[in-house]
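Asker: coords please:
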Amino acid sequence: MTESEKLPVLAVVGPTASGKTALGVMLAKQYHGEVISADSMQIYQGLDIATAKPTPEEQDGVPHHLIGCIPIDAAFSVADYLSLAKPLIQEIHDRNHLPIVVGGTGLYVSSLLPNVQLAPTKQDPALRQQFLQYAAEHGNDALHDKLKALDPQAAAEIHPNNLVRVVRALEVCTLTGKTFTACKAESHQIPSPYRSLVIGLTYERSVLYDRINERVDQMVAQGLVDEAYAVYQNEALRTAYHAIGYKELIPYFDGVMSLEACIDKIKQETRRYAKRQLTWFRKNNQIQWIILDRFDKKQKIMEKCQKIIAKSGEMCYNID
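Answerer: As a prediction, the model looks like this:
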């Protein structure tokens, strides 16, 4: 496949509360686009407020895909995401529209655009549970040390508190007899069918943190506590506990912590998550970053995006 035959894909990434949803909609309107979400929690049905799922008003008539389409009690992996997102890119292209991937789940974006081939590695729920139990008994760092002994490079790239990825890396090492790093290298052997351009959106850290705090307050006003309580009452909805905004309210529902303290914890964990997102995305030197300030200058943001897109020459669709 020649470079000109590859499908153009635009992506908008960045930390939570950076304005990705709004920019994705603006770009879609400007470039005849459709949005493909790259958010690992917005894909679930019913998890609306805590995940900042875009409302119909925020979508503003732009087609959005992979939002609220998976049952809340279903397991969903990166491989599952790729199996849905790749056909969507082709379908959108066939409609002569521009696929615009929007989201903050770095693993989804970094697997989709470079066309990572995930090996059909067997999964072992019992083995995963053993690792999780070990972490619960001995701590996340102790489990991370196990990975460090098997695959130092993977351990250096995965934070000890990212239990999902630590457990997955250990599972792959155990089941394949190879390092997780070696399996990753093998997955990049097939060239990508996409001509992708990735725009990164963020604010100066202090401003971003202020926006996060304000967003959490807005979520509480919109009914976050009631939504989290519904999750708390239903054992089948344990998937939701991975989303910040639910698990932090459990102490309040258990009567051992005040609501105000739990809300402060949500803000703290969201700020930490944003920092991890930035760390992940900044490893990608292909991302074209736009650093914003306190003022909402939509026209200025669009002008910057248009210059980036025009300079790259990657997008082949006409502008209205």
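Asker: CA only for contacts and neighbour counts going forward, please
Answerer: Noted.
Asker: so which strand or helix has Val198?
Answerer: strand 194-203 (DSSP states H and E).
Asker: please apply the same query to Val216.
Answerer: Val216 belongs to helix 205-222 when assigned by DSSP H and E.
Asker: and this one, please, so the two structures can be compared:
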Amino acid sequence: MATQLPVINLMGPTASGKTALACELYARGNYELISVDSALVYQDMDIGTAKPTKEEQQLYPHHLIDIITPLEVYSAAEFVTDATALIDQIHARGKTPILVGGTMLYFKALLEGLSDHLPSADIHVRADIEQQAAEQGWESVYAELQRVDPQAAIKFKPSDKQRIIRALEVYRLTGEPITQLQAKQVKNQPYSYAFQNYALLPDRAELHARIELRLQKMWKIGFLNEVEFLMEKYDLNDNLPAARSVGYRQALDFLQKSDRSLKNKAVMEEKSLFATRQLAKRQYTWLRSLQQTHQFNVYLSIEQAQEDLRNLYG
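Answerer: Modelled structure (predicted):
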């Protein structure tokens, strides 16, 4: 039996310090970095995604950053295809890939596989569902999900808008409930890789403080100017998946639907902070779910992770 080659997965919620840790490892050994982030794939979306600067990318090159425009869609299935191709290329160069990011769906798809039966996202179908919600209310959309896929309706809360949209999108595209298609999903892909999973899970209070500092920096270095540029260059609007990224959605609402007063700006900043904390909460939940079926090393502080990973890989 051939030796399984190592793949290092470094996961964590937003602002946990995982990217800095991955860059430190990169500088110490024979590694290449692969981004696992559904927002970093977009060109020109830099400040709001906390994307490594051009200078940082020169020092610590990342694959799968800036690969599409904000007008395009990038799915978990496409990520798995791209990431596995890169992993094989990196191994062929005699190096070890480090996958780093916070998009847990991508990690789950890589570790467990995705159903070949699920269709890619369709912007037009999603727009129709969102128009239905705007005209008839989300209760109407959720009621439709209850009719066509009762199992999904039990799994999702009425507030899980993105999941509801995806479930209805799949049904409208295939005529089959997403839960039935997912039941056919292939698990535990027979990769020739030895996945080494690490999770950075700092204390919630510490993470919230780091998130607040990150957002304060975003406002200072011109995040709103970036969003205005995206609106002009790409006609960025809230129907595009890129615009649903945390921070961008709130900034778009402020720039398009308010008088841009200081009062409304403060409200927007508070909404962005709340949404980012909610994102971190969802990432914690995803990680705990993955830990139930995959072996992990979990670190409660950056310092703890640095010490351990230096010993393992440094």
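Asker: and the TM-score between these chains?
Answerer: Laid over one another, the chains give 0.85 as their TM-score (TM-score structural alignment, normalised by the length of the second structure), with 303 aligned residues with a C-alpha RMSD of 2.6 Å.
Asker: now the angle between helix 205-222 and the strand holding Val198 of the first structure, please.
Answerer: Between strand 194-203 of the first structure and helix 205-222, the angle formed by their directions is 90 degrees, by axes from the mean of the first three to the mean of the last three C-alpha atoms, to 10 degrees.
Asker: give me the residues contacting strand 194-203 of the first structure.
Answerer: Counting contacts by C-alpha atoms under 8 Å, 6 or more residues apart in numbering, the residues outside strand 194-203 of the first structure that touch it are 3, 6-15, 18-20, 113-114, 208, 286-293, 305, 309, 312, 314.
Asker: which of those residues are buried? Put it as a PyMOL command.
Answerer: PyMOL command restricting those to the buried ones, with burial defined by 16 or more other C-alpha atoms under 10 Å:
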select buried, resi 7+8+9+10+11+12+13+14+15+18+19+20+113+114+208+287+288+289+290+292+305+309+314
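Asker: in helices only, show me the contacts of strand 194-203 of the first structure.
Answerer: 20, 208, 305, 309, 312 (DSSP state H).
Asker: and the furthest pair within the residues you listed?
Answerer: Considering C-alpha to C-alpha, no two members of those lie farther apart than Leu208 and Ser312, which are separated by 27.6 Å.
Asker: and the gap between the equivalent of Ala109 of the second structure over in the first structure and Ser192 of the first structure?
Answerer: In the superposition onto the first structure, Ala109 of the second structure corresponds to Ser111 when matched by TM-score structural alignment. In this structure, Ser111 of the first structure lies at 10 Å from Ser192 of the first structure, with C-alpha to C-alpha, to the nearest Å as the measure.
Asker: hang on, the earlier thing: so who does the match of Ala109 of the second structure touch?
Answerer: 78, 82.
Asker: once you drop chain neighbours, what's closest to Ser272 of the second structure?
Answerer: Gly247 (5.2 Å; C-alpha to C-alpha, 6 or more residues apart in numbering).
Asker: which position in the first structure pairs with the one you found?
Answerer: With TM-score structural alignment as the criterion, Gly247 of the second structure matches Gly245.
Asker: looks to me like its match is in a helix.
Answerer: No. Gly245 of the first structure: not assigned to a helix; according to DSSP: H, G, I helix; E, B strand; the rest coil it is coil.
Asker: in the helix or strand hosting Glu260 of the first structure, what counts as buried?
Answerer: Secondary structure assignment for Glu260 of the first structure, by DSSP H and E: helix 259-281. For helix 259-281 of the first structure, burial by neighbour count (16+ other C-alpha under 10 Å) applies to 259, 262-263, 265-268, 270-271, 274-278, 280-281.
Asker: try stretch 296-305 of the first structure
Answerer: Of the residues in stretch 296-305 of the first structure, those with enough neighbours to count as buried (16+ other C-alpha under 10 Å) are 301, 305.
Asker: repeat that for stretch 205-222 of the second structure.
Answerer: Taking 16+ other C-alpha under 10 Å as the basis for neighbour counts, the residues of stretch 205-222 of the second structure that come out buried are 207-208, 210-212, 214-215, 218.
Asker: please convert the residues you listed to a markdown table, extending it with distance to Thr81 of the second structure.
Answerer: Formatted as a markdown table, those follow (distance: C-alpha to C-alpha, whole Å):
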| residue | distance to Thr81 of the second structure |
| --- | --- |
| Leu207 | 32 |
| His208 | 34 |
| Arg210 | 33 |
| Ile211 | 31 |
| Glu212 | 35 |
| Arg214 | 32 |
| Leu215 | 33 |
| Met218 | 32 |
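Asker: burial measure for Ala240 of the first structure, as a count.
Answerer: 22 (other C-alpha atoms under 10 Å).
Asker: that one and Ala185 of the first structure, how far apart?
Answerer: Taking C-alpha to C-alpha as the measure, Ala240 of the first structure and Ala185 of the first structure are separated by 32 Å.
Asker: what's the average distance of the helix or strand containing Gln58 of the second structure to the first structure?
Answerer: For Gln58 of the second structure, the enclosing helix or strand under DSSP H and E is helix 54-59. If you overlay the two and look at helix 54-59 of the second structure, the average distance to its match in the first structure is 4.3 Å (mean C-alpha distance after the TM-score superposition for the first structure).
Asker: dump the residue contacts of the most centrally placed residue in the second structure.
Answerer: Here the mean C-alpha position of the second structure is nearest to the C-alpha of Thr103 (C-alpha atoms, centre = their mean), at a distance of 3.0 Å. Taking C-alpha under 8 Å, 6+ apart as the criterion, Thr103 of the second structure is in contact with 36-38, 283.
Asker: just those residues: which are in helices?
Answerer: Restricting the contacts of Thr103 of the second structure to those inside helices, with DSSP H as the criterion, leaves Gln283.
Asker: could you dump the contacts of Thr103 of the second structure to JSON lines with distance to Asp88 of the second structure?
Answerer: What follows is those, written out as JSON lines (distance: C-alpha to C-alpha, whole Å):
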{"residue": "Val36", "distance to Asp88 of the second structure": "16"}
{"residue": "Asp37", "distance to Asp88 of the second structure": "20"}
{"residue": "Ser38", "distance to Asp88 of the second structure": "21"}
{"residue": "Gln283", "distance to Asp88 of the second structure": "27"}
